[in-house]
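Q: Could you work out the structure for the sequence below:
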Amino acid sequence: MKRKFLTVFTIASIAFGLTSCKDKAQEANTSEAEPAAVSESVSQKYVTDVAQSSIEWKGFKPTGTHNGTVSIDTGVFQTNDGQLQSGTFLIDMNTIKVLDGDEKMQASLESHLKGTVEDKKDHFFNVNQFPTGAFEITGVESMAAGKTNLSGNLSLKGMKHNISFPVTITNEGDKMTISSEAFTIDRTKWNINYGSKSVFDDLGDKFINDDIELKINIVAFKKA
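A: Got it, this is the predicted structure:
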């Protein structure tokens, strides 16, 4: 009976693992930082509407997930003949927000992620030293089914790497939206090492996955 129970448990665990892998967002292609894209001489400028723009995030650990948002600070994009050419947006790391759990847990985790407690400032993002992240476009390539492969240098915690991921770009009058599919990055490449079993070998099951899932949503309006 015990052996039968273990067999069933093992099969269930494998099935859960396969389901988790299937549902996991694809990791963005990551490489060394590249030169920023330069617009053609004839271009139209769009400015980010920060009230309607944000980045959704999700973190994973053996006992579950946490999710939330972080706000876009400012952003400027250039288009040519309606096509996105170049641009940059800043990320306000002081606006990291946790959306799951009760208010007490949210406040505690937000403080932990921001690193605003002195003895925990290096645990995650250390926003006092690194209050701003940034993304600068390095390439825009058309894909099938109306998708666009967007490449750019992502700067977090003083580190910069180039990432590529699919987005949908729409234009409605003076409004442009840039919405990514959910994708993941390996946080340790940006020196965000807290709780990583690939960095520390004594964590047991007290680790936090290296993958962070992101989904970028930007609304920008044409500047006269």
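
Q: use CA for all of it now, contacts and neighbours both
A: Will do.

Q: all helices for this structure, in order.
A: Remark: helices assigned in the chain by DSSP state H are 2-23, 103-114.

Q: Ala220: which of those is closest?
A: Ala220 lies closest to helix 103-114 among these, at 27.0 Å (C-alpha to C-alpha).

Q: Can you list the neighbours in contact with that closest one?
A: Contacting residues not belonging to helix 103-114 are listed as 93-94, 96-100, 117, 120-121, 123-127 [C-alpha atoms under 8 Å, 6 or more residues apart in numbering].

Q: Nearest residue to Lys147 in space, please, no chain neighbours.
A: In this structure, Lys147 finds its nearest non-sequential neighbour in Thr168, 5.3 Å apart by C-alpha to C-alpha, 6 or more residues apart in numbering.

Q: In this structure Ser180 contacts Val167, no?
A: Yes: taking C-alpha atoms under 8 Å as the definition, Ser180 is a contact partner of Val167 at 4.0 Å.

Q: Another for comparison:
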Amino acid sequence: MKNFKSIALALVVVLSTLSVTAQTKKINTAGSTINWTGKKVTGQHEGTINIKDGALVFKGKKLVGGTFNVDMNSIVVTDLKAGQGKEKLEGHLKADDFFGTDKFAMATLVFKKVVTKSPNLYTVTGDLTIKGITKPVTFDLATTANTATTNVVIDRTKYDIKYGSGSFFDSLGDKAINDDFTLAVALKF
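A: Below you'll find the predicted structure:
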């Protein structure tokens, strides 16, 4: 009977260490950044956009989930100065030709699958919603105790953003804009 109690106690200890509860870490929006880059035949433009809110979910030290909301009205162009086309480009990016922020003020990302690639490096597949259209997106995310970073490449045409796309319009010449844009994301939590 004494051996049975010892085995039962050992089993309880082992099981209690295996059942780690999930911990949600809220994103520090003031300390986090999203830098975007959009390229065209004759160059590129760069800027920022703000995270409204978000969280990463961990079990122990392992990433298992996440959700984010991005304020599409916060799009800023950083490679141009006032009076050099900055306001015009920001207005165009917010217009229906691009992100239609009057109707679609928020973009969202919901993690659907997280696969450990190596310690603190994950391949994430999530549902990204832009302009009310949801499509899967996959990217690698590196984490530390209180940060996460990634570069995400997004094909804008999947979200009905076709303005200046050589995939949809002929004879654009040097006015063509690449379908893909890149987001460099640095999160603090």
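
Q: Tell me which residue of the second structure matches up with the residue nearest to Lys147 of the first structure.
A: For Thr168 of the first structure, the aligned position in the second structure is Ala142, judged by TM-score structural alignment.

Q: got the contact list for the residue most central in space within the second structure?
A: Per C-alpha atoms, centre = their mean, the C-alpha nearest to the average position across the second structure is that of Leu109, at 6.2 Å. Neighbouring residues of Leu109 of the second structure by C-alpha under 8 Å, 6+ apart: 67-69, 126-129.

Q: distance of the residue nearest to Lys147 of the first structure from Thr138 of the first structure?
A: 17 Å (C-alpha to C-alpha, to the nearest Å).

Q: Looking at the second structure, which helix is longest?
A: helix 2-18.

Q: Only the buried members of the contacts of Leu109 of the second structure: can you turn that into a PyMOL selection?
A: Command for PyMOL, covering only those of the contacts of Leu109 of the second structure found buried under the criterion 16 or more other C-alpha atoms under 10 Å:
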select buried, resi 67+68+69+126+127+128+129
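
Q: And the furthest pair within the contacts of Leu109 of the second structure?
A: Asn69 and Gly126 (12.9 Å).

Q: and the closest residue in space to Lys61 of the first structure that isn't next to it in sequence, how many neighbours?
A: Once flanking residues are discounted, Lys61 of the first structure sits nearest to Ile208: 4.6 Å by C-alpha to C-alpha, 6+ apart. Residues within reach of Ile208 of the first structure, counting by other C-alpha atoms under 10 Å, total 20.

Q: Would you mind measuring from the residue mapped onto Ile208 of the first structure from the second structure to Val76 of the second structure?
A: With TM-score structural alignment as the criterion, the equivalent of Ile208 of the first structure in the second structure is Ile177. Ile177 of the second structure is 18 Å from Val76 of the second structure, where distance means C-alpha to C-alpha.

Q: With Asp179 of the second structure instead?
A: Counting by C-alpha to C-alpha - Asp179 of the second structure and Val76 of the second structure are separated by 19 Å.

Q: now the end-to-end length of stretch 69-88 of the second structure.
A: Start-to-end, stretch 69-88 of the second structure (C-alpha to C-alpha) is 25 Å.

Q: buried stuff in that stretch?
A: Result for stretch 69-88 of the second structure [16+ other C-alpha under 10 Å]: buried residues 69-77, 86.

Q: so, if you compare those residues, which one comes nearest to Pro136 of the second structure?
A: Within the buried residues of stretch 69-88 of the second structure, proximity to Pro136 of the second structure (C-alpha to C-alpha) peaks at Asn69, which comes in at 15.7 Å.

Q: ranges for the strands of the second structure?
A: 22-26, 33-40, 43-59, 62-77, 106-118, 121-130, 133-143, 147-155, 177-188 (DSSP state E).

Q: how big is the offset of the last one relative to the first structure?
A: By that I understand strand 177-188 of the second structure. Once fitted to the first structure, strand 177-188 of the second structure is off its aligned match by 1.1 Å on average (mean C-alpha distance after the TM-score superposition for the first structure).

Q: ok, now the shortest one?
A: Its matched residues in the first structure lie on average 1.2 Å from strand 22-26 of the second structure after superposition (mean C-alpha distance after the TM-score superposition for the first structure).

Q: what about that strand, distance to the chain center?
A: 17 Å (C-alpha atoms, centre = their mean, to the nearest Å).
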